[in-house]
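please find the sequence and the predicted model below.
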Amino acid sequence: MLTQLEREELKSIPGDESTLIRLTSFTQKEKDLIDKRRGDANKLGFALQLCYLDYTGAVIEVGVMPNANLVTMVAKNLKIDVSKWHDYSERPTTRWEHFKELYEFFDLTPFTTVLRERVTEYLTELATRTDKGIELARDMVIWLCQEGVLVSSISVIERVCIKSLTAGRKRVYSTLTNALTKNQKTALNSLLDHHDKTHTSTLVWLRQPPLKANTKYILLHIERLSVVEGLDLPDGLGRLIHQNRLLKISREGGKMTTKDLSKFESNRRYATLAAIAVEARATLIDQIVDLHDRFINQIFNKAKRTQTEKLQQSSKDIHHQLNQFQKIGQALITAKREGMNPFDAIENVMPWSQFENSVGKATQLTTSNNYDVLHFVADGYQTLRRYTPAMLNILNLKAAPSASDLLQAIKTIQQMNNGNTRSVPSNAPLKFILKRWKPLVLTNGLIDRHYYEICALTQLKAALRSGDIYITGSRQFKDFDDYMMPLAEYRNLEKNRSLPVSIDPRCESYLEERLLTLNKNLGTVNDLASKGELPDASISESGLRVSSLKRLVPYETELLASKIVGLLPHIKITNLLAEVDQ
């Protein structure tokens, strides 16, 4: 189960300085025990065995070289030559005598059958969350050390972990299967049947990715999601087991053929199919939202192109109008200077009827329709309508209080779609509409359905990204509470005072503890201040005085750095970016 490196890791000591300092900082009782040994070699060997037994729960086996840094630090603390380690325990009897004395010192007990059953049950619970053997092996070693049990050989650890992994896997399968009804199991089995419209099974068809962001493939994905929803799996099925295990089971099942899945024993088959269905549902929801976002972007990009084309087409007319008004303006200036009738001056440039037409043309060219891209997004409304009714019906949208108005607008659109209503109700939510959209949505006291719906769907895109709106069953857009520990489990841990946090979770106790610490530290500061021993500060009747920061870098060093920078060749930033890119 374990690799050679993992086996060595279990009974080795890390080489980081903090761990080595902690292990080699012997207590007086430990020093007295070490000093009882005769000869430097035995003292060094005994001290090293003590360190290993303290950290790993096992002694250094014959022929195994301990951590070189640990040997150096222990030898330095004991003022013994490092080479004495090689002379340790030339007599096997000496080693066994040391082991016996250390076992008594640490009050260790052997690994019995009863302890094997206890640790197996403990690891089985862990195995429901992970299938990594090394993780179970590490936790087993920690558990044995905490219980004061002598850590067994690697082969025993592996056998216990393998048994726990098997039991944990079966427990996961049973947890998922027991939550299913008979009808749900039958529906899951139907996923292995041949799909009517393709040459594959329904399970393979469900897992096919989208190809393009168009209405055809969005509707096809909505159809896939409706099949998964039709399984009517229990709410929260995916949260009955750890998410890592759910994902692992789903991925394993996804790599197998339907023939292989059908050969599984019933618990494993139903659990695998349920995991695949839960993950497929989340994937399909996220992909539908992503396709919708891309399609909305396509509508806006097309509107921008239409706007650009329209501006280009009207550029000649704008230029012509400017020339005409330049001539009229010059004529009016001359008429005022010479006391002429301004109307006659205009008619000298062009007939009055032509002037009226010119003003009308200028009014048409300067309308906001030519400059705001929102005036052209309604061109994509009919295409959008091909899939949005089905999408809104299949997605279970929920909202935070900040987006409740937008969610109500989405529900209003859904009701209009289902009831074949053409006009937007007068009491429809409007608070979500941005200032830029209002002139288009609200026209002549009425609500324009095209712009109202496009505006709501555009805002939905942003609200999903921000987390203000979430979707039940989604992975990317799920409720924030789904990231948390289930409330029932939290209440149980809180009741048993076993929350996995390093502080007291009770507010009163935590504040009382922090207040005691604060008062203690304030007392220390007060004592130092009264003696004038505060570091880099002083407190007097005039207040707190903090010493100025000392200059760490000499002034001469900064001058030298400036000279060095001046010797470097100057390059263009574009050349630097091109070089980095390569």
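Looks like it arrived, so ask away. Numbers count the residues shown, from 1 in each chain.

CA only for contacts and neighbour counts going forward, please
OK.

quick one: Ile503 from Leu522, how far?
According to C-alpha to C-alpha, to the nearest Å, Ile503 stands 22 Å off from Leu522.

ugh, wrong one, I meant Thr383
Distance of Thr383 to Leu522, computed by C-alpha to C-alpha: 70 Å.

repeat for Thr19
Distance from Thr19 to Leu522, by C-alpha to C-alpha: 32 Å.

OK, contacts around the spatially closest residue to Thr109 that is not a sequence neighbour?
For Thr109, ignoring the flanking residues on the chain, the nearest one in space by C-alpha to C-alpha, 6 or more residues apart in numbering is Val149 at 4.8 Å. If a contact means C-alpha atoms under 8 Å, 6 or more residues apart in numbering, then Val149 has 57, 108-111 as its contacts.

can you say which of those are buried?
By neighbour count, with 16 or more other C-alpha atoms under 10 Å, the contacts of Val149 hold 57, 108 as buried.

closest to Thr574 among the contacts of Val149?
Gly57 (59.5 Å; C-alpha to C-alpha).

from Asp107, how far out is the closest one?
Counting by C-alpha to C-alpha, the gap from Gly57 to Asp107 is 12 Å.

same question, Val64
Distance from Val64 to Asp107, by C-alpha to C-alpha: 25 Å.

more neighbours: those two, which one.
Just comparing Val64 and Asp107: by other C-alpha atoms under 10 Å the higher neighbour count belongs to Asp107, 11 against 7.

the more buried one contacts Glu147, correct?
No: under the criterion of C-alpha atoms under 8 Å, Asp107 is not in contact with Glu147, lying 10.3 Å apart.

which ones are touching Lys29?
Counting by C-alpha under 8 Å, 6+ apart, Lys29 has no contacts.

so which helix or strand takes in it?
helix 28-35 (DSSP states H and E).

which SSE is immediately downstream of that helix?
helix 40-56.

got another, please set it beside the one above:
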Amino acid sequence: MYKRSGELLNKFQREEFLNSIFSMNTYELGAFYMLSKKDLKIISSKRRNSNQLGFAVQLCLCRYPGFLPDNLSIIPISLITFISKQLGLMHEDFKNYSLREATLYEHRAELQEKFGFQVLNKKNESKLQVLLVPFIERGYQTTELLIKLLELCRIEGIVVTTTLSNLEHIISKTRQKVEINIQNILTQNLTSEQKDLLDNTLKMTKDKYLSDFGWLKKNIGKTSVSSFHEILKKLHYLEKFYFIPEDLDIPIAKVKEFINLGTTYEASSLKKLSENKRFSILIVFFHKLRKTLIDMGIQIHMYQMKQVKKKSQRKLESLQKNEVKSFNQKVIKFIEIGEILIEAKKEKLNPYKILEQKIGWDKILLEIEDAKKLAKPQNFSYLNFIDNRYNYLRNYSPDFLKHFEFIPIKSSLELMKAIDVLRLMNNSKSRKLPVNIPINFLPKKWKDYVIKKDEKICKRHYEMAILDEINNEIKAGNIAVRGSEQYQNFENYLISKEEFKITDYTNYQLNFKTYIKERKEKLQSQIELLKIKLPTSKTAYGINGKIYLRKLSSEIPNNTDEFINDIFKKIPQIKLTNMLLEVSKWTNFTNEFRHLSNGKIINESELPILLSTLLALGTNIGLSKMADHTYNTSYHQLAYVSQWYLQEDSLRRAIAHLVNFQHHRSLASYWGDGTTSSSDGMRMKVPVSSFHAKYSEHLGFEKGVTVYRAVADQFQSYYTKIINIDSREAVHVLDTLLSHHTELDIKEHYTDTHGYTDQVFALCHMFGIKFAPRIKGISDLRLFYADKIDSCIKEYFHRKINFNIIERNFEDILRLIFSIHEGITSSSFILSKLGSYARKNSLAQALRELGRIEKTIYLIEYFLDADLRHRVQKGLNKGESVNALSRKLNFGQQNEYYEASYIG
């Protein structure tokens, strides 16, 4: 069970790995183990049947997987049978092969001589270590590295004839070398003064009763002005680490590892580490923290400007609501005056006398004065109510402009000049605007408020317009923020054009004309199908330029509820704790939880503590209550396990382990084959002060977050992430499909309306996944065509696809897809960026047009194919049932989250 020094797998993991590399399907057996005439000739020279079969098996194993186990009994019968049939022998002959150990080694020597295989030795081990470095730097896990190492051995013609632990030693040594090298890169230029600065952050301070490191790690609470000033304090403190470069020249996987360590370690624990490791963690952690704080500062500004608009709009709505009655009275009165005037003209009477008689001149004058008060300028809007928010914004805006540096990307130079004007005024404490200030950046809605009738400029409105435009231009991607992670130039998030041109990945060198020709043909064939089938369709009908769905008959038989209840009565009741223990014994999923610092698996004696911690967090009862109700387990033990073993990566690995285990059970195939899935969000309240929780009308205007979950057709919850409650679910769809690291091969994915955009259609298709959303108000959606459209169905189509814009941006689309696939950026981040950009953004438009091709193809199929509609509904129902189960299991603390931070 326990591992010796340098070993990375325990007994169970090693057995599991060996079983996986020797388990092959019929196709793989044929691909790797077909014997040639030359092979058969050499094999036939052996005297006994057992020796012939044994020699042949060893030859095949040398070729794939390139590993000869000491214990030949682990080789599957199916593999031996496949080889024995080619020799005309019985697989039972293999049992006698390893009786004489000398024969085994004689044959191995002959394999080297006649087939040119090398055995693993010190010389080629050094070469393998060099070849392994890039994969360690990319964050490959141990089993992934073992697979890669065997692959490298096969390429080099090396056969591993030793135990698997020797390969583990190679990985362990290479990891150590990579770690030392990365630490040297980060620390080699540090002076003694700089080292002291870093170490001083770990010392306890008298006024704060904690170290500066501990203070820096404290969560920022609300998106408030006070939080903004707390961010500035921390940014000011981090300025002393000027020697930390803006770009760290180390692999992304190591950056994430050091950040996790920095987040987890307390100052006292960091002090105990070696100097190089301690400084490496601090450098990377402070580098990340600075970027995070800058992003938070921008987000607070965006939130404040959003609140200014929201509160001003409420005042406008309140005023309009209060004035409705007065407006109505005035309209009635002026209708009365109008009718009197019409009558006077008709009867050729003096209108003034009649008005005097019927209403009274003084009353008319009074009505006119009242109407003047109600009358508003044509451009009257919420901007008329922003004055009273000016002083509130001034609580942070001067510091915001002073400490945040904005970089113009597109057409923002005038705004930059205006920002400089405000900075100078704030620095000099001047209240008067200078002459000839820039105003060309002002949008039309602001100009009437900033520039008064006498051509004078209102300083208050000018300042607020600048703050609003900073917000808008950052969102539109026209302004970058120096030092930010989320608000850079869009190009920084993609592989560069130069690098992309020389990439070896031929999958991304897609020819535009070939691709578009195929998609045009598919689109045209769907349009032809619509023309033929719609008039007589039993699933849809067209009227007045819209296509409507007919109601489908239910696929669920009658009286199923009674049957379901009978089944559930037969299922034995079991405690959650016992179930978790049983599942742990079946699957060994707990082996995925490794100590963040040393990478070791938790001791068997501490396994109940790990399971109790998982149960406490999974049911949301919390660690304190779990400790109170668990024999011989303290809160500190649970907290330690939570802190050091339950990291995001380890949780994802454990989930993947469980998903794969279920996927390979025959029972799971009754629900599906693991090729379809759905995703949906589940909103949860967060009563505590959290930077990430936002108010939502869906939660009764309380704060909360959304748990976004993907569920496969076999009922596996294979991917979960927590997102902001106001985040569009559609931007996270591809994350669930590309980042789950399970053995599921998802080919079709379902969402509801919240999970759909044209751009998601485009990217899903480019990644080979059929996107199939259930869209509310589907009859209102626009269809698009490629070239020409017959007049009989033209009313259902909006316009022609803009292929020109797709062609102009096609290489950038491929770069974007490559960047997502290779982990340079995430799909959710890119899609949220493209979604916030202005319509004039060419790449966003091109991706939208590309998606409209796929959307139209899908919608026509959805209109005409009842089976597809049933599939989509079933898939979504499965996801909803898992969410419902999750709510039941998450019973602690009234289904509310009390964590201030979360994995996003």
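Received the coordinates, thanks. Just so it is clear, the structure is predicted and the values come from calculations on it, not from any experiment.

quick one: TM-score?
With the length set by TM-score structural alignment, normalised by the length of the first structure, the two chains reach a TM-score of 0.77; 530 aligned residues with a C-alpha RMSD of 4.2 Å.

assign a three-state SS to the residue nearest to Ile503 of the first structure when sequence neighbours are not counted, would you?
Nearest non-adjacent residue to Ile503 of the first structure, counting by C-alpha to C-alpha, 6+ apart: Tyr510, 7.3 Å away. Put simply, Tyr510 of the first structure is helix when judged by DSSP: H, G, I helix; E, B strand; the rest coil.

please apply the same query to Asp504 of the first structure.
What three-state DSSP gives for Asp504 of the first structure is coil.

contact partners for it?
By C-alpha under 8 Å, 6+ apart, the neighbours of Asp504 of the first structure are Tyr510.

quick one: it from Tyr381 of the first structure, how far?
From Asp504 of the first structure to Tyr381 of the first structure the distance is 57 Å (C-alpha to C-alpha).

kindly report the same for Lys259 of the first structure.
From Lys259 of the first structure to Tyr381 of the first structure the distance is 45 Å (C-alpha to C-alpha).

and those two? Which one has more around it.
For Lys259 of the first structure versus Tyr381, neighbours defined as other C-alpha under 10 Å are more numerous around Tyr381 (15 against 9).

report the contact partners of that one.
Counted by C-alpha under 8 Å, 6+ apart, Tyr381 of the first structure has contacts 450, 454.

and if you look at Lys203 of the second structure?
211-212, 267.

please repeat the previous calculation with a cut-off of 6 Å.
Contact analysis of Lys203 of the second structure by C-alpha atoms under 6 Å, 6 or more residues apart in numbering lists Ser211.

what's it aligned with over in the first structure?
Counting by TM-score structural alignment, Lys203 of the second structure lines up with Asp193 in the first structure.

then Lys376 of the second structure?
Per TM-score structural alignment, Lys376 of the second structure is aligned with Thr367.

how about Ser411 of the second structure, secondary structure?
Assignment for Ser411 of the second structure (three-state DSSP): coil.

if I look at the residue lying closest to it once chain neighbours are set aside, how far off is Ile439 of the second structure?
Excluding the flanking residues, the one nearest Ser411 of the second structure by C-alpha to C-alpha, 6+ apart is Asn478, at 7.2 Å. For Asn478 of the second structure, the distance to Ile439 of the second structure equals 18 Å [C-alpha to C-alpha].

more neighbours: those two, which one.
Shown here are Asn478 of the second structure and Ile439; by other C-alpha under 10 Å, Asn478 has more neighbours (22 against 17).

quick one: contacts for the alignment partner in the first structure of that one?
Counting by TM-score structural alignment, Asn478 of the second structure corresponds to Asp468 in the first structure. By C-alpha under 6 Å, 6+ apart, the residues touching Asp468 of the first structure are 399-400, 403.

please, where are all the strands along the stretch 401-550 of the first structure?
Here the stretch 401-550 of the first structure has its strands, by DSSP state E, counting those that start in this stretch, at 442-443, 446-447, 469-471, 537-540, 543-546.

do you know which of those lies nearest Met416 of the first structure?
strand 446-447 (13.4 Å).

average offset between that closest one and the second structure?
Its matched residues in the second structure lie on average 3.4 Å from strand 446-447 of the first structure after superposition (mean C-alpha distance after the TM-score superposition for the first structure).

before we move on, which element is His798 of the second structure in?
strand 797-800.

pull out the buried residues from that strand.
Applying 16+ other C-alpha under 10 Å to strand 797-800 of the second structure flags Phe797 as buried.

the first structure: matching residues for that strand?
Under TM-score structural alignment, there is no match for strand 797-800 of the second structure anywhere in the first structure.

next one: stretch 293-306 of the second structure
So stretch 293-306 of the second structure is aligned with residues 284-297, judged by TM-score structural alignment.

show residues contacting that stretch.
213, 474.

once aligned to the second structure, how far is that stretch on average?
Looks like 1.7 Å for stretch 284-297 of the first structure (mean C-alpha distance after the TM-score superposition for the first structure).

buried stuff in that stretch?
Under 16+ other C-alpha under 10 Å, the buried positions of stretch 284-297 of the first structure are 284-289, 291-293, 295-296.

turn those into TSV, including distance to Lys182 of the first structure and secondary structure.
Below are those laid out as TSV (distance: C-alpha to C-alpha, whole Å; DSSP: H, G, I helix; E, B strand; the rest coil):
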residue	distance to Lys182 of the first structure	secondary structure
Leu284	25	helix
Ile285	26	helix
Asp286	29	helix
Gln287	30	helix
Ile288	30	helix
Val289	32	helix
Leu291	35	helix
His292	36	helix
Asp293	38	helix
Phe295	40	helix
Ile296	42	helix
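
so His242 of the first structure makes contact with Arg129?
Yes: His242 of the first structure lies in contact with Arg129 (C-alpha atoms under 6 Å); the separation is 5.1 Å.

aligned partner of Tyr352 of the second structure in the first structure?
By TM-score structural alignment, Tyr352 of the second structure lines up with Phe343 in the first structure.

gap between that match and Ala362 of the first structure?
Relative to Ala362 of the first structure, and taking C-alpha to C-alpha, Phe343 of the first structure is found at 19 Å.

for Thr3 of the first structure, same thing?
81 Å.

ok, Phe432 of the first structure next?
35 Å.

quick one: the helix holding Lys29 of the first structure to the second structure mean distance?
So helix 28-35 of the first structure averages 4.6 Å relative to the second structure (mean C-alpha distance after the TM-score superposition for the first structure).
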